[in-house]
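Novice: model the structure of this input:
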Amino acid sequence: MNMQVFSKGVSEARAKKALQQDDFTRSSAMKILSNLWAWLFLLLLVIFFSIAAPGFCNLFNFQSLGTNMAVLLVLALGQTFVILSGGIDLSVGFVMGLASVCSALAMQKLTGQPLVVMILAGLAVALVVGVIAGSINGLLVSRLKVPPFIATLGTLGIAQGVAYVLSGGPPVSVNSNALGFLGNGFVLYYHPKAGFHFFSPPPGITGIALRHVSGFLPLPVIYLAVITLVCAWVLARTKFGRHLYAVGGNAKAASRAGIPVNKQIFRIYMMSSLFAGLAGFLYVLRYSGGVANAGDALMLSSIAAIVIGGASLFGGEGKILGTVVGALIISVLQNGLIIEGIDPFWQYAAVGVVIILAVLMDQAKARIIR
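Specialist: Predicted coordinates for the structure are as follows:
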């Protein structure tokens, strides 16, 4: 009798242990999936459009995709710092537009001056616009304790109004071929007969022969790579980055630990607007002009890229690499749908579906951790 009870107890213990092992295996698998789903989704998108959209899977389309993604990712990188702190910046789109208008106006006034003078002046003006907008946001949120949503919404309206007043509505054009090259040029050019040449088509290639010139490594992608690496280094290797995660995780605990929370928040909003100003300057380089609503459609896309990349809207969790993957997913979706000839308005619906999927994955991950 005792042996039967003992055997039954052993069998129940083994069954319980087996169930625990199964639960642990499923939990581990779900955790891995929740961490890598964005990468897997990006891979599936590339495979799908490579099969369904002729012309998608080639080097020149990928270069175009990277060039078109540059402004979005710069906005998203700045917004990442705010999201990690547990805040949000709704003003970046029109701060970018205002910066593009002011930068273009400055360059327009300097037409005929050396290109270096035009570029430095345009960049300085764009960054000053970012500093002013960031100071307003940072002061309202950190010192006056205005909710980030309301504070940045107010700044959005100010930037929008000033941008339209300065531009008068139409785009502000800058007539400079060299400016267009900096926003659309390549590091390396190749012609079947003349060979390779850096930063410009091979000498002597003009007229119809230019059709056979191919470009490699777009300059905007180079700018983007440098900016992204700097952001990743700041978050991973500096005291600012460590304090940012601490403030986003628990602001009160961070304050007790001696971190100047208000100063940190001020810097974060300043950085976000600086990136918006930089995005406005890159827009001028790309399109040889500025326009008030240049970043209007990009504001929500920048937040979407961060969420898709795995950052938590409650702060304290996220990485620069995740933002890059999120921006890639949005850009691949838009690029593939355009090549397929699908109505551009469906891009918004597709991005919305991906955002919902990202939130569901984030909730699943949270349940697993608990």
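
Novice: contacts and neighbour counts: CA atoms only from here.
Specialist: Noted.

Novice: distance from the chain centre to the helix or strand harbouring Ser272, please.
Specialist: Per DSSP states H and E, Ser272 falls inside helix 261-287. Chain-centre distance of helix 261-287: 12 Å, with C-alpha atoms, centre = their mean, to the nearest Å.

Novice: which residues touch the helix or strand following it?
Specialist: Moving toward the C-terminus from helix 261-287, the next helix or strand (DSSP H and E) is strand 289-290. When contacts are defined by C-alpha atoms under 8 Å, 6 or more residues apart in numbering, strand 289-290 is touched by residues 97, 100-104, 171-174, 280, 283-284.

Novice: one more time with 10 Å, if that's ok
Specialist: 96-105, 107-108, 163, 167, 170-176, 179-180, 280-284 (C-alpha atoms under 10 Å, 6 or more residues apart in numbering).

Novice: tell me which helix or strand comes right after it.
Specialist: Helices and strands here follow DSSP H and E; after strand 289-290, the next one along the chain is helix 298-308.

Novice: mind listing what's buried in the next helix or strand after that next one?
Specialist: Elements were assigned by DSSP H and E; along the chain past helix 298-308, the next helix or strand is helix 320-340. Neighbour-count burial for helix 320-340 flags 320-338 (criterion: 16 or more other C-alpha atoms under 10 Å).

Novice: over to stretch 24-36?
Specialist: By neighbour count on 16+ other C-alpha under 10 Å, the buried set for stretch 24-36 is Ser27, Met30, Lys31, Leu33, Ser34, Asn35.

Novice: let's see this one next to it:
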Amino acid sequence: MSAKSTSLSSPAQDASAGQDEVLAPSNLVAFAGRMWAVLFLIALIVFFSITAPGFFDLFNFQAVGANMAVLLVLGLGQTFVIISAGIDLSTGFVMGLSSVASAIVMQALTGYPLPVIILLGLMTTLFIGLAAGAVNGVLVAYMRVPPFIATLGTLSVAEGVAYVLSGGPPVSISTRGLGFFGNGFLAYFHPEAGLSFLAMPSGVTGTAVRDVLGFFPLQVVYIVILASFCGWLLGSTRFGRHVYAVGGNPKAASRAGIPLAWTLFKIYVLCAVSASLAGFLYVLRFNGGVANAGDALMLSSVAAIAIGGASMLGGQGRILGTVVGALVIAVIQNGLVILGIDPFWQYVAVGAVIIMAVLVDQAKGRFFP
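Specialist: Okay, here's the model as predicted:
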């Protein structure tokens, strides 16, 4: 009886104990460890807002969002691969190949209606992504080739085909109106002409165009749609649960009846399609494609995933974390440019943040398992 009585407590005592537990320093440290990327992003925004004139501005923030679009889309599919304890090295050149192939097709269709040109360019992009993803998926999932080796081979093939198709130089597109889909805005406002959507306010010509304000870049609209879809796919579907299971404990997942090979195949197809869509966004933004369009972005996309809290050992990660990681990289790049710092220091800054992300991840695993 006395033993039982020692374990009983009043509701008030339970509430007080719960509050003390929430406010305990260890819990605050654990919270900071989980949310460090968000806190670091806020700190970066505050720092550059103070030191970089013009940084804290609505239109600069819109530019940051538009500039990170390709990087984020490249990282969305890679997030699934990282969570499954794999890696896809081919995404950068799959992006470049899809940009070149779609640019060639769209340039050949010059004179056709713009919707037809865009649709066929998009279909070309998706075909490239599906083909590359199928090759990676078969090699990794069914032939048991290590992801590093399999995707390294696909990288070389995609790079070679992209340079053969383009001949080396960028492939430009002269189709009128295409640039709007890569650099336009969802809404426009002019002090006299008022508000309009998806087009300049009517009657605004000449020097009055300079007074038109654009809101919600279409590139941001695209990534909101794609990130929302990937977030739903990873967090609310059976496929998403299988991705976590495969990355966390493949043997247990197999015993639970999860089709490991088929799940891995779909993951690598999804990653390649995501990379090809990044290539298509590149074409829309720059009116052309280039073979090495995603060469430097591949590692940056993995960095965004690591900064966002995904474990490189698999089984852990979120799409929202990848979005935050991409924002961190984009804010660093934008802030350093405004400060007039040599662009090469961007690589140093991003590398330092990657090391910080790894250290934080190790600290979380050691002190807060």
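
Novice: TM value for the aligned chains?
Specialist: In this superposition the chains share a TM-score of 0.93, using TM-score structural alignment, normalised by the length of the second structure; 349 aligned residues with a C-alpha RMSD of 1.2 Å.

Novice: quick one on the thing from earlier: and the buried residues of stretch 24-36 of the first structure as a markdown table, adding distance to Phe62 of the first structure?
Specialist: Formatted as a markdown table, the buried residues of stretch 24-36 of the first structure follow (distance: C-alpha to C-alpha, whole Å):
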| residue | distance to Phe62 of the first structure |
| --- | --- |
| Ser27 | 36 |
| Met30 | 31 |
| Lys31 | 31 |
| Leu33 | 27 |
| Ser34 | 27 |
| Asn35 | 25 |
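
Novice: and those residues, which two are the farthest apart?
Specialist: Pairwise distances across the buried residues of stretch 24-36 of the first structure peak at 12.3 Å for Ser27 and Asn35 (criterion: C-alpha to C-alpha).

Novice: which neighbours do the two share?
Specialist: With C-alpha under 10 Å, 6+ apart as the test, Ser27 of the first structure and Asn35 both reach Lys365.

Novice: please look at Asp342 of the second structure and Leu336 and confirm they touch.
Specialist: Yes - the criterion here is C-alpha atoms under 10 Å, and Asp342 of the second structure meets it with Leu336 at 7.8 Å.

Novice: which ones are touching the closest residue to Gln78 of the second structure other than its chain neighbours?
Specialist: Excluding its sequence neighbours, the residue lying closest to Gln78 of the second structure (C-alpha to C-alpha, 6 or more residues apart in numbering) is Cys271, at 5.4 Å. Applying C-alpha under 10 Å, 6+ apart, we find Cys271 of the second structure in contact with 73-81, 87-88, 90-91, 129-130, 132-133, 136-137, 277.

Novice: buried ones among the residues you listed?
Specialist: Among the contacts of Cys271 of the second structure, those scoring as buried are 73-81, 87-88, 90-91, 129-130, 132-133, 136-137, 277 (criterion: 16+ other C-alpha under 10 Å).

Novice: how much does the helix or strand encompassing Leu186 of the second structure stray from the first structure?
Specialist: Per DSSP H and E: Leu186 of the second structure is located in strand 185-190. Following superposition, strand 185-190 of the second structure is found to deviate from the first structure by 0.9 Å on average (mean C-alpha distance after the TM-score superposition for the first structure).

Novice: packing partners of that strand?
Specialist: Where contact means 3 or more C-alpha pairs under 10 Å, 6 or more residues apart in numbering; DSSP states H and E, strand 185-190 of the second structure is packed against strand 194-197, strand 213-217, helix 218-236.
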